[in-house]
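**Student:** Need a 3D model of the sequence below.
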Amino acid sequence: MGKFENEAREMLEAIGGKGNVAAVTHCATRMRFVLNDTGKADIKRIEKISAVKGTFTNAGQFQVIIGNDVPIFYNDFTAVSGIEGVSKEAAKSAAKSNQNPIQRVMTMLAEIFTPIIPAIIVGGLILGFRNILEGVGFEFLGQKVVDGVKQFDAAGEPVWNTITNVSTFWNGVNHFLWLPGEAIFHFLPVGITWSVTRKMGTTQILGIVLGICLVSPQLLNAYSVAGTSAAEIAENWVWDFGYFTVNRIGYQAQVIPALLAGLSLSYLEIFWRKRIPEVVSMIFVPFLSLLPALILAHTVLGPIGWTIGKGISFVVLAGLTGPVKWLFGAIFGALYAPLVITGLHHMSNAIDTQLIADTATHTTGLWPMIALSNIAQGSAVFAYYLMNRKNERAAEISLPAAISAYLGVTEPALFGVNVKYVYPFVAGMIGSGVAGLLSTTFNVQANSIGVGGLPGFMAINVKYMVPFFLCMAVAIIVPMFLTFFFRKSGILTKAEDEALESAEELSTSSAPVVEEAASGSKVAILSPLTGNARELCTANDPVFAQGVMGQGVLIDPTEGELVSPVDGIVSVLFPTKHAVGLVSSDGVELLMHIGMDTVNLEGEGFIAHVAQGDNVKAGDKLISFDIPAIKAAGYVVETPVIVTNQDTYMPTDMITLPADVSRGSQLMTATKL
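**Tutor:** I've put the predicted structure just below:
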């Protein structure tokens, strides 16, 4: 009988039987199911199975967290169910059947925009910093003087000097920072067309070239189109082919034209690759893909995309500035967090960028509400932390999640606490709705997209900062008050109460205690990598960030070599070589997972130097991996090093984080409970 045969049979029954499974696969820690009817899955029963550490649903897949033993569990499951497993990509493809057409489009858009979000955030921070340097007047710097005349505003109040008015150095810094700010936002179409080709699996350099052709200096800058007469455009900004002319207009900061152009390029390349012989494809496929896509971009798709973009901007702007803008703000503020759960929130980046490009003030009223929603959800989970701070497990999850949300990343807060227990989520939605109502009432505007959460004030237009701070106070106070109130009143607390009951039941069926070492004994865990070590809660993957798999350290490696941190045995080595599990000679179970979602690389870029079942000594080489190749494929290489049998061993005596570490240096200690 297999190790998990009984648990696998129970799992099969709990997910609705064999007929309810469309596809099944696994990664380093989780079983991934595509179910025909997700409603048939009995989540409470599944989470009571001794081998299960949690469940969640993402992108059409029902995922069950198992841990290091997931390959063994997977083999036993396929044996008892008679269901043949599939590859990760096949499971993703099958998962699309659980999505309606709108969800599929939104998923595609999310996958296109996600890789360029870091650049947008950096650009927003830069523009926010410039906003403070050149836009905020400080009384201690004195009153502004122009040609010997003191300046006053329309209300007769003194106009105070900004930092750039009084400092040549900071004025130079301000001018210099415009260089990356312009590169990110004005040339955004280059990033979009590149990301489209990356998502579609076509030639990325062609996407970059196409993007450059949309923002070339030889074109009339998109920002100048509104101020240029039709006669001047017809005379100076056209390609004249004798029989007809084509406007030479650029698409700086335009999202939809770039998106349509990138898709046309990718679909043309896919079309020609199927029809042109391999021997000449290198010559003809790029030519027959890029040139028609470029022609379409400047004749059809660009103008259509520009019109669609302006239409979207007009509708959103009408909501933000119309007679019932307070209602629009309340609805958008309340619903933004649910949009994050579905992934639809990525569309807001495109709308924000379009608003900044199209409005006369080059500002957006949407971004302030997004930042306020981050703050509201962070405040709700922070209130949950305050109520549960004496519960070590709850505190370990909720406090890092609150900090993350306050810095603009809400997924750990949403999936780790708020959505799971419902009442903090609702409290955050209400607080965000009230803050959004106030934001639109005061017409708060942002100069750019930046970091969300508390640092979001940096992107706010100077004259709206005071109203925005008021909205921030509301987004902090209201969710915290409501979270306390709902808990004390027993409103919407059923999910948490049931979870507490399940935890009590599961505590009686924990894994057997390892007897190799005496209670209180310590096992030294050495660093398996050279790089920068930081808190595990900063991991991109919420399952690792929340400590679901265990506690430990996150290392961002600078060298692609993973060595053993202990003497022991290789308990798990995944076929894709991106993760390895060890059991030390003292019984400490460790998992090292190189990168996030790197299972999708199917082993490319990884070389294993050991096999499952091998005995190893501390410092022995386990896996070599190609950091540049992994990053070029769009994945991070941050590597969790965690103790997974946390009911037996607890990580203690960690080095002060963040810190630079080298292979073989002391990282932490595992203490026997």
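**Student:** drop to CA atoms for contacts and neighbour counts, all remaining ones
**Tutor:** Fine.
**Student:** Residue 606 is in contact with residue 579, correct?
**Tutor:** No - Residue 579 is beyond contact range of residue 606, at 9.9 Å (criterion: C-alpha atoms under 8 Å).
**Student:** If you count surrounding residues, which of the two has more?
**Tutor:** With neighbours defined as other C-alpha atoms under 10 Å, residue 579 and residue 606 compare such that residue 579 has more, 26 against 23.
**Student:** Nearest residue to that one in space, please, no chain neighbours.
**Tutor:** Excluding the flanking residues, the one nearest residue 579 by C-alpha to C-alpha, 6 or more residues apart in numbering is residue 593, at 4.3 Å.
**Student:** To what extent is the nearest residue to residue 312 once chain neighbours are set aside buried, counted in neighbours?
**Tutor:** Excluding the flanking residues, the one nearest residue 312 by C-alpha to C-alpha, 6+ apart is residue 351, at 7.3 Å. Here the number of neighbours of residue 351 (other C-alpha under 10 Å) works out to 21.
**Student:** Are we agreed that residue 351 is in a strand?
**Tutor:** No - membership of residue 351 in a strand is not supported by DSSP: H, G, I helix; E, B strand; the rest coil, which gives helix.
**Student:** Hmm, it is touching residue 313, no?
**Tutor:** Yes - counting by C-alpha under 8 Å, residue 351 touches residue 313, with 6.8 Å between them.
**Student:** can you tell me the helix or strand for residue 239?
**Tutor:** Following DSSP states H and E, one finds residue 239 within strand 238-240.
**Student:** tell me which residues in that strand are buried?
**Tutor:** Neighbour-count burial for strand 238-240 flags residue 238 (criterion: 16 or more other C-alpha atoms under 10 Å).
**Student:** Could you do stretch 78-97 as well?
**Tutor:** Neighbour-count burial for stretch 78-97 [16+ other C-alpha under 10 Å]: 78, 81, 85, 88, 91, 92, 94, 95, 96.
**Student:** ok but residue 438 is inside a helix, no?
**Tutor:** Yes - membership of residue 438 in a helix is supported by three-state DSSP.
**Student:** Quick check: the gap between it and residue 32.
**Tutor:** Remark: distance between residue 438 and residue 32 (C-alpha to C-alpha, to the nearest Å) = 43 Å.
**Student:** Let me see the contact set for the residue nearest to residue 579.
**Tutor:** The neighbours of residue 593, taking C-alpha atoms under 8 Å, 6 or more residues apart in numbering as the test, are 28, 578, 579, 580, 639, 640, 641.
**Student:** do the same with residue 134
**Tutor:** 162, 163, 164, 165, 174.
**Student:** Out of those residues, which is nearest to residue 53?
**Tutor:** Nearest to residue 53 among those: residue 174, at 50.5 Å, using C-alpha to C-alpha.
**Student:** ok, how many other residues are close to the closest one?
**Tutor:** Neighbour count for residue 174, taken as other C-alpha under 10 Å: 21.
**Student:** Sequence B follows; please return its structure for comparison with A:
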Amino acid sequence: MAKYADDAKALYELVGGKENISSVTHCATRMRFVLQDPDQADIEKIEALASVKGTFTQAGQFQVIIGNDVQEFYNEFVSISGIEGVNKEEAKTDAKKNMSLLQRMLAALAEIFTPLIPAIVVGGLILGFRNVIGDIKMLEEGTKTIAQVYPFWNGTYNFLWLIGEAIFHFLPVGITWSIAKKMGTTQILGIVLGITLVSPQLLNAYAVATTKAADIPFWDFGFAHIPMIGYQAQVIPAMLAGFMLAYLEIGLRKIVPNAVSMIVTPFFSLVPTVLAAHLILGPIGWKIGDVIANVVYSGLTSSLSWLFAALFGFLYAPLVVTGLHHMTNAIDLQLMSQFHGTNLWPMIALSNIAQGSAVLAIIFLHKGNEKEEQVSIPATISCYLGVTEPAMFGINLKYLYPFVAAMIGSGIAAVISVSSGVMANSIGVGGIPGILSIKPQYYLIFAFCMLIAIVVPFMLTVLFRKYNILNKVDQAPIRTFGKREFRTDSKKASNL
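**Tutor:** This is a model prediction of the structure:
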């Protein structure tokens, strides 16, 4: 019999059988189900299966952690169940029926920004490197930068701006393209719309504040003047314009005859949207973005910044669980546009590190639990590289007390970070490598914050387990430094 046949058959029955499975697919390590009735899944028995490392529900999907052999397990499951598998995009679409309106909105936001993150991360690293070689005076007794002394590094400094500008100044092009892709509309129209927001013939967004009103160029329609202002690095104007273009195209497709659709639909989708973008949507979106950025920035620089930081650092991990954390991408990008950096993103990186450190403590406490280590060890590495879901859903939320310990450690580290004025050039890798995206003058203090995010959650997790704080599930032997303790229902025995 095949290696996973028994467990695949058992999982098929425990999730409710064919009648309860709307669709099934898999990713790198997990089976992903969309269930008609999620409550029918017997989670306790599923997690008891030898092949299963844990379960969690996210974005309307019931996910079962299998590990690196998930492809083999999936093949067995499909063979036994007779259910035709679907691709990830089809599963995501199917999963939306299990999501609330807010969850669907947040999922849409995530789908817009996720394709852009690799470029934004690269841009952040490039800006950080440019700061090191071009802005820090570390040579000739602190009077010159590396770029000022060495022609090669001066050329590198100037060359790298080509990439940085393409990523951040022309970000609206990526946003409008991503919206068109997500909405299933014509992607090249999304790209063209984005270009009309950042065209060189427009007054650069960064120059608007220093340009007199009388000197701002405009289109003269006789009866009206429309300012020729660009929206470089602006997020919300691009999103508003992108969605208008997509919904116009979708609506026109329904009413325009196929014979003329190729001509009529693009024209009457794009032209009105570009006009509205510069006349209505752009100014409104710019104002909304400014308000959001100012509120967040004020909160992080006011006399109560420590409280704002403590709350954000403490609550960011629960935001990830709910999916609300996706909104921070737009806020970070708006902060970068307005203040040339973000003091929000460093706290996100610290929260990721803290969750990984809590799992590291669980590895220490449960040393020898080979089945759990197949989840906990990769989850720790993943956290330290910026991806927290495997750690939170596979380990920390399961036991709860490490999750809370990580929240506390993250909150403490966030307070120190904000109180010290730490700023990042951009969104970057969200774990330990994230220091590369921090502005160089804050490297040392951010390194200290990372140390806090490693040590505090680890120690709190060990203490919470030792004294059974917030622990209702974990009854495994307690491993401590220099001794091993064991709990029973009536007493505690020690092995010295």
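**Student:** export the buried residues of stretch 78-97 of the first structure to a markdown table and tack on distance to residue 129 of the first structure?
**Tutor:** Converted to a markdown table, those look like this (distance: C-alpha to C-alpha, whole Å):
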| residue | distance to residue 129 of the first structure |
| --- | --- |
| 78 | 55 |
| 81 | 58 |
| 85 | 51 |
| 88 | 42 |
| 91 | 44 |
| 92 | 41 |
| 94 | 45 |
| 95 | 42 |
| 96 | 42 |
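**Student:** Just the ones of those residues in helices?
**Tutor:** Judged by DSSP state H, the buried residues of stretch 78-97 of the first structure include 78, 81, 88, 91, 92, 94, 95 as members of helices.
**Student:** After superposing, tell me the mean distance of the helix or strand encompassing residue 397 of the first structure to the second structure.
**Tutor:** For residue 397 of the first structure, the host element (DSSP H and E) is helix 392-406. On superposition with the second structure, the mean distance recorded for helix 392-406 of the first structure (mean C-alpha distance after the TM-score superposition for the first structure) is 2.9 Å.
**Student:** In terms of secondary structure, what does that helix contact?
**Tutor:** On a contact count with 3 or more C-alpha pairs under 8 Å, 6 or more residues apart in numbering; DSSP states H and E, helix 392-406 of the first structure meets helix 366-388, helix 411-413.
**Student:** average gap between the last one and the second structure?
**Tutor:** Averaged over the aligned pairs, helix 411-413 of the first structure sits 2.7 Å from the second structure after superposition, using mean C-alpha distance after the TM-score superposition for the first structure.
**Student:** counterpart of that helix in the second structure, which residues?
**Tutor:** Using TM-score structural alignment, helix 411-413 of the first structure corresponds to residues 389-391 of the second structure.
**Student:** what residue of the first structure takes the place of residue 467 of the second structure?
**Tutor:** Matched across to the first structure, residue 467 of the second structure falls on residue 489, judged by TM-score structural alignment.
**Student:** Check the gap between its match and residue 423 of the first structure for me.
**Tutor:** Plainly put, residue 489 of the first structure is 11 Å away from residue 423 of the first structure if you go by C-alpha to C-alpha.
**Student:** out of everything not next to it in sequence, what's closest to the spatially most central residue of the second structure?
**Tutor:** The centre of the second structure sits closest to residue 326, judged by C-alpha atoms, centre = their mean, with a distance of 5.7 Å. Spatial nearest neighbour of residue 326 of the second structure, chain neighbours left out: residue 110 (5.6 Å); criterion: C-alpha to C-alpha, 6+ apart.
**Student:** okay, now the one you found: neighbour count?
**Tutor:** Per other C-alpha under 10 Å, the neighbour tally for residue 110 of the second structure reads 18.
**Student:** separation between it and residue 392 of the second structure?
**Tutor:** Taking C-alpha to C-alpha, one finds residue 110 of the second structure at 19 Å from residue 392 of the second structure.
**Student:** for the second structure, which helix is longest?
**Tutor:** Per DSSP H, the second structure has its longest helix at helix 443-466.
**Student:** helices or strands up against that helix?
**Tutor:** In terms of contacts (3+ C-alpha pairs under 8 Å, 6+ apart), helix 443-466 of the second structure is packed against helix 345-365, helix 401-419, strand 478-480.
**Student:** Where in the second structure does stretch 552-569 of the first structure fall?
**Tutor:** Per TM-score structural alignment, stretch 552-569 of the first structure has no counterpart in the second structure.
**Student:** swap that for stretch 193-206 of the first structure, please
**Tutor:** Taking TM-score structural alignment, stretch 193-206 of the first structure hits residues 176-189 over in the second structure.
**Student:** And that stretch, end to end?
**Tutor:** Terminal-residue distance, stretch 176-189 of the second structure (C-alpha to C-alpha): 9 Å.
**Student:** what comes into contact with that stretch?
**Tutor:** Residues outside stretch 176-189 of the second structure that contact it (C-alpha under 8 Å, 6+ apart) are 108, 111-113, 115-116, 190-191, 193-194, 238-239, 241-243, 246, 249-250, 266, 270.
**Student:** give me that answer again for 10 Å
**Tutor:** 108-109, 111-116, 172, 174-175, 190-195, 197, 235, 237-243, 245-250, 253, 266-267, 269-270 (C-alpha atoms under 10 Å, 6 or more residues apart in numbering).
**Student:** How about stretch 141-151 of the second structure?
**Tutor:** With C-alpha under 10 Å, 6+ apart, stretch 141-151 of the second structure has contacts from 130-140, 152-158.
**Student:** For that stretch, list every residue counted as buried.
**Tutor:** Applying 16+ other C-alpha under 10 Å to stretch 141-151 of the second structure flags 145, 146, 147, 148 as buried.
**Student:** Roughly how far does the third one sit from residue 127 of the second structure?
**Tutor:** Pointing back at residue 147 of the second structure there. 14 Å.
**Student:** got it, and residue 348 of the second structure?
**Tutor:** Counting by C-alpha to C-alpha, the gap from residue 348 of the second structure to residue 127 of the second structure is 19 Å.
**Student:** Find me the equivalent region of the host helix or strand of residue 165 of the first structure in the second structure.
**Tutor:** Secondary structure assigned from DSSP H and E places residue 165 of the first structure in helix 163-166. Aligned using TM-score structural alignment, helix 163-166 of the first structure spans residues 146-149 in the second structure.
**Student:** Great, nothing more from me.
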